[in-house]
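# got a predicted model here, sequence first, then my questions.
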Amino acid sequence: MKTKVAIIGSGPAGLLLGQLLSNAGIDNVIIEAQDKDYILGRIRAGVLEQVTTDLLREAGAAERMEKEGLVHEGFNLYFNNRCERIDFCKLTGGKTVTVYGQTELTKDLMDVREAGSYQTIYQAKDVELHNVNSATPYVTYVKDGVTHRVECDFIAGCDGFHGVSRPTIPDDIRKEYENAYPFGWLGILADVPPVDEEVVYGHHEDGFVLCSMRSKTRSRYYVQVPLEEKVEDWSEERFWNELKRRLPDELAAKVVTGPALEMSIAPLRSFVCEPMQYGSLFLAGDSAHIVPPTGAKGLNLAAGDAKRLFEGFEQFYLHDNRESLNAYSKECLDRVWKAERFSWWMTTLFHKLNDNPFSRKIQQAELEYLTGSEAGKTTIAENFVGLD
């Protein structure tokens, strides 16, 4: 098989890149190790920046998002038993975010790709990348016991943190930066109405709390727990009690409880790989970077990578110009590190870091300063809705 761009992985980055390329008439094939049901069974967050919603419209995959997505013009910060609202529209010249689950976004992109009869190979095992530091790369994989070969001009590694793409870059070229946090998020997904119309971030002496939603009838709640906690040690009743205990009384009274559709504990870490390109291989999404979910940046960074990489391929194939592709890693990493900084900052600002009373007082002072200053609130707002 021959194609122009071989895309490894059918997560949001790979699917979005594939759709943008297909719309521009640039041939591509997506190669995915898992089956479709497995991918759609993964529960992920979904706070979309304005640039991401615009990309979905550009890709022709925004119809359901336009109907079901919840546009938010701000969010609420709770600390010291009081609430401060961050008004996105007022502070950023009208920008908003849209709450729309990553699973739904992934399904929409899959449906659009299938409607266009563009090729995705699911359950491709033993995927290997070859000759990536050359003008003639190719990909091999095994399906139904038969080894296949895909010849291409470029490879887009969109196969996540545990994929094969990043390790293909030689150790003496690849540099990785990582920070693991000593706590995780215990989350519950339930078909209950959200406690508030907007997302709620809570700073409590016993740990962070987040009240989010997937729709007007489905809520996603999180509480900070030590990294060694086990989800099986938490009953649903214990979770709901802990959630309400960490919220201000008037908000806790509004929490509607219900059976869990899913409960899990997610560890938090920050990770960046440099460079994001090597020869004919380009990394995008979680294969190149991971952020703690506090800043709602993971999916949006993946979408930004896909857009930037598409622009490079478009310039190459339509205008015979490789300058944009050559600058891909440098330009992406500038944006990635800014998002990493914001996600790290939000994480250290809202979570219980240790038992040191000084640390807690510093967090309280910073929250007081930020919410009491127009400049401070603008800093939060413009980072949350996404930097240009």
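Received it, and whenever you're ready, just let me know what you need.
# when you work out contacts or count neighbours from here on, use the C-alpha atoms and nothing else.
Noted.
# tell me which element residue 334 is part of?
helix 328-350 (DSSP states H and E).
# name the residues that touch the helix or strand following that helix?
Next helix or strand after helix 328-350 toward the C-terminus (DSSP H and E): helix 357-371. Here helix 357-371 makes contact (C-alpha atoms under 8 Å, 6 or more residues apart in numbering) with 79, 80, 84, 205, 349, 350, 352, 353, 376, 377.
# stretch 95-104 now?
Outside stretch 95-104, the residues touching it (C-alpha under 8 Å, 6+ apart) are 12, 40-50, 53, 65, 68-74, 88-89, 213-215, 299, 385.
# take the one below as the second:
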Amino acid sequence: MHTTVGIVGAGPAGLLLARLLHRAGIDCVVLESRDRAYVERRQRAGILEQPTVDALREAGAAQGLDARGLVHDGIELRWDRRSHRIDFPSLTGGRRVWVYAQTEVVKDLVALQLDDGPPLVFEATVTSVEGADTDRPVVRYTHRGREERLDCAYVVGCDGFHGVTRAAIPESARRTYDRVYPYSWLGIMADVPPSCDELIYAHSPRGFALHSMRSPEVSRLYLQVPGGTDPADWSDTRIWDELDARFAVDGDWELRRGPITAKSVLPMRSSVTEPMRYGRVLLAGDAAHIVPPTGAKGLNLAVADVVVLARALERLHTTGSADLLDAYSATCLRRVWRAEHFSSFMTTTLHTAPDRSGFDTRLQHAQLDRIADSPHAAAELAQNYAGLPLP
């Protein structure tokens, strides 16, 4: 099989890139190692920045978002039994965020792809990407028990940190920067209406907590826990009691409780691989960078990558100029490092480190006080959270 762009991975990055290329008249093929049911069940992020929403609408992939997405105009910070709301539109010139689960984004994009898009091959396990430094790289994969090959002009790796595509860049030509945080998140889904209209980020001596949602009937909540925690060690009652303690504020706010339908533990880490391009192989999304979820940047960074890449490939296709493609890695990495910085700031400001001192805690309170008292500090948080404009 031959194509112009071979895309490895059918997460939101790979699927959106395929959609954008298809609309630009550029041939592509998407290879995904899992089956459709698995891809559409993967639980991931649920916060969409303004630029991400704009990109989905531009791609004709926002019907579900516009029908079922929840628009949020801010977030609430809690610490020291206090609360403070960050109003996005007033601090960003009108930008806001949407709550719409990544599973739903993927379902919408898969349906569009299968209806009128380029080939999307499920259960196609990529075994290698060869010839990155040639003008015709090859993707080798197995499908239905047969070994196959996909000859491409370009290969885009949207297959995550542990995917095959990163290995196509020689170790001597890439460098990865990592940080592993000394705690994880215990995440739950609960069949109970959310206890708030917007997300709550809570700093507590007991650890961080986050109140989010998936719909008007389903709540999504997180607790900071030690790395290596077994979800089975946390009973439903223990989880709700701990959430109650960490969200506590002076006032009459009450946490609604309900049946917990899912529990999982999410490790916290940051990672950036440079460069994001080597020859005819390009990386996007988690294949190039990972952020802790505190800043809600993972899915949004992946979308930014593929929007930049789609524009670059369209420029090459229509004018023959490779200038945007040659600048792809540098363009994306500027945004990536801004997002890494913001995500690290949110994580270290709100979490309770195992080796914390009283001095450390007072510094965290001082930073949160500054956000509450300074319009400039609040605006910087709001602008980064709601999403920086795409280049």
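Structure received. All figures in this text were calculated on a predicted structure; none of them were measured in a lab.
# what is the helix holding residue 334 of structure 1 packed up against?
strand 260-274, helix 298-319, helix 357-371 (3 or more C-alpha pairs under 8 Å, 6 or more residues apart in numbering; DSSP states H and E).
# the second one vs structure 2, average offset?
Just to be clear, that refers to helix 298-319 of structure 1. In this overlay with structure 2, the average offset of helix 298-319 of structure 1 from its partner residues is 0.5 Å by mean C-alpha distance after the TM-score superposition for structure 1.
# against structure 2, where does that helix fall?
Under TM-score structural alignment, helix 298-319 of structure 1 corresponds to residues 298-319 of structure 2.
# could you list the buried residues of the matching stretch?
Neighbour-count burial for stretch 298-319 of structure 2 flags 298-315 (criterion: 16 or more other C-alpha atoms under 10 Å).
# check stretch 262-276 of structure 2 too.
Using 16+ other C-alpha under 10 Å as the test for burial, stretch 262-276 of structure 2 gives 263, 265-276.
# now distance to residue 163 of structure 2 too, for those, in TSV please.
Listed next are these as TSV, based on distance: C-alpha to C-alpha, whole Å:
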residue	distance to residue 163 of structure 2
263	25
265	21
266	19
267	18
268	19
269	17
270	17
271	14
272	14
273	13
274	16
275	16
276	14
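# biggest separation within those, which pair?
Farthest apart among these by C-alpha to C-alpha are 263 and 275. That separation is 35.8 Å.
# in ChimeraX, select just the buried ones from the contacts of stretch 95-104 of structure 1.
Listed next is the ChimeraX selection for buried residues among the contacts of stretch 95-104 of structure 1, using 16+ other C-alpha under 10 Å:
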select :12,40,45,46,47,48,49,50,53,65,68,69,70,71,72,73,74,88,89,213,214,215,299,385
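# among the contacts of stretch 95-104 of structure 1, name the ones in strands.
47, 48, 49, 70, 71, 72, 74, 213 (DSSP state E).
# tell me if residue 29 of structure 1 really is in a strand.
Yes. Counting by DSSP: H, G, I helix; E, B strand; the rest coil, residue 29 of structure 1 is found in a strand.
# ok, it - how many residues close by?
23 (other C-alpha atoms under 10 Å).
# quick one: the helices in the stretch 151-300 of structure 2?
236-247, 298-319 (DSSP state H, counting those that start in this stretch).
# I'd like the ones you listed as JSON lines, with distance to residue 124 of structure 2 appended.
Below are the helices of the stretch 151-300 of structure 2 laid out as JSON lines (distance: least, C-alpha to C-alpha, whole Å):
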{"stretch": "helix 236-247", "distance to residue 124 of structure 2": "39"}
{"stretch": "helix 298-319", "distance to residue 124 of structure 2": "22"}
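# which one, of the ones you listed, ends up nearest to residue 120 of structure 2?
helix 298-319 (17.1 Å).
# neighbouring contacts of the helix or strand just after the closest one?
Downstream of helix 298-319 of structure 2, the first helix or strand assigned by DSSP H and E is helix 323-326. Contacts of helix 323-326 of structure 2 with the rest of the structure, by C-alpha under 8 Å, 6+ apart, involve 309, 311, 312, 313, 315, 316.
# closest to residue 148 of structure 2 among the residues you listed?
The closest of the contacts of helix 323-326 of structure 2 to residue 148 of structure 2 turns out to be residue 313 (C-alpha to C-alpha; 25.4 Å).
# measure that closest one to residue 342 of structure 2 for me?
For residue 313 of structure 2, the distance to residue 342 of structure 2 equals 29 Å [C-alpha to C-alpha, to the nearest Å].
# and the gap between residue 297 of structure 1 and residue 366 of structure 1?
22 Å.
# of these two, which one has the most company?
residue 297 (27 against 14).
# quick one: that one and residue 291 touch, right?
Yes. Here residue 297 of structure 1 reaches residue 291: they are 6.8 Å apart, a contact under C-alpha atoms under 8 Å.
# now do the same contact list for residue 281 of structure 2.
Residues near residue 281 of structure 2 by C-alpha under 8 Å, 6+ apart: 132, 137, 154, 155, 156, 157, 165, 168, 169.
# the same query, at a cut-off of 6 Å, please.
132, 155, 156 (C-alpha atoms under 6 Å, 6 or more residues apart in numbering).
# columns neighbour count and distance to residue 2 of structure 2 on top of those residues, output as TSV?
Output for those, formatted as TSV (neighbours: other C-alpha atoms under 10 Å; distance: C-alpha to C-alpha, whole Å):
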residue	neighbour count	distance to residue 2 of structure 2
132	23	16
155	31	12
156	27	15
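# mean shift of stretch 336-348 of structure 1 relative to structure 2?
Stretch 336-348 of structure 1 differs from its equivalent in structure 2 by a mean of 0.2 Å after superposition (mean C-alpha distance after the TM-score superposition for structure 1).
# buried sites along that stretch?
Those would be 336, 339, 340, 342, 343, 344, 346, 347, for stretch 336-348 of structure 1 by 16+ other C-alpha under 10 Å.
# that one maps to which residues in structure 2?
Using TM-score structural alignment, stretch 336-348 of structure 1 corresponds to residues 336-348 of structure 2.
# equivalent analysis for stretch 46-63 of structure 1, please.
Using TM-score structural alignment, stretch 46-63 of structure 1 pairs with 46-63 in structure 2.
# which outside residues touch that stretch?
With C-alpha under 6 Å, 6+ apart as the test, stretch 46-63 of structure 2 has contacts from 20, 96, 97, 98, 99, 100, 101, 102, 300, 386, 387.
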